[in-house]
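In: I need the structure of the sequence given here:
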Amino acid sequence: MTKPVNLNRYRKARARADKARQADINRVTFGSPKALREAQKAREEQAARALEGHRREGGDGEGDN
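Out: You can find the predicted model right below:
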């Protein structure tokens, strides 16, 4: 005869795993300090300005025919 299975144990284990997964997502989303977020934003804006500065004039994508 087989051993009885406690379904509550599996249900609770699944709930703990779901909470751990959500905690990992929240750590990535909300975990960085304000100074780091602002520094990253400044780097991204600087890179965007540098890229914009290298654009050619008349950027319609057509040649001078």
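
In: hey, let's count contacts and neighbours off CA atoms from now on
Out: Noted.

In: following element in sequence after the biggest helix by length in the chain, please.
Out: With secondary structure taken from DSSP state H, the chain has its longest helix at helix 7-30. Under the assignment DSSP states H and E, the closest C-terminal helix or strand after helix 7-30 is helix 34-53.

In: now show me the structure for the sequence below, then we'll compare the two:
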Amino acid sequence: MGEIVNLKQAKKRQARAQATAEAAANRAKHGRTAAEKANDRRAEARRQALLDGARQGPEACAEDG
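Out: Next up, the predicted model:
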């Protein structure tokens, strides 16, 4: 014979497991410290400044005046 299972408890157990998995995914997706975010913003600004300084062509001259 099979094992007797309480469906109410099984559903609750499944919901808890799903909520735990979703929480772990959200922590991985959004769980960055303010320092990490600031560091990424500084790196992006540095990269943009480097690219803007290396611009050549008529677009760059038009921006200057």
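
In: tm score of chain vs chain?
Out: Scored by TM-score structural alignment, normalised by the length of structure 1, the superposition of the two chains gives a TM-score of 0.59; 58 aligned residues with a CA RMSD of 2.2 Å.

In: that older thread, just the angle between the longest helix of structure 1 and helix 34-53, please?
Out: Angle of helix 7-30 of structure 1 versus helix 34-53, following axes from the mean of the first three to the mean of the last three CA atoms, to 10 degrees, is 60 degrees.

In: does anything pack onto helix 7-30 of structure 1? Which helices or strands?
Out: Using 3 or more CA pairs under 8 Å, 6 or more residues apart in numbering; DSSP states H and E as the contact criterion, no secondary-structure element is in contact with helix 7-30 of structure 1.

In: helix or strand: which one has the residue nearest to the spatial centre of structure 2?
Out: Residue closest to the average C-alpha location in structure 2 (CA atoms, centre = their mean): Lys29, at 3.9 Å. Element membership for Lys29 of structure 2 (DSSP H and E) is helix 7-30.

In: what lines up against Lys12 of structure 2 once you look at structure 1?
Out: Matched by TM-score structural alignment, Lys12 of structure 2 corresponds to Lys12 in structure 1.

In: nope, Glu36 of structure 2 is what I was after
Out: So, by TM-score structural alignment, Glu36 of structure 2 is matched to Leu36.
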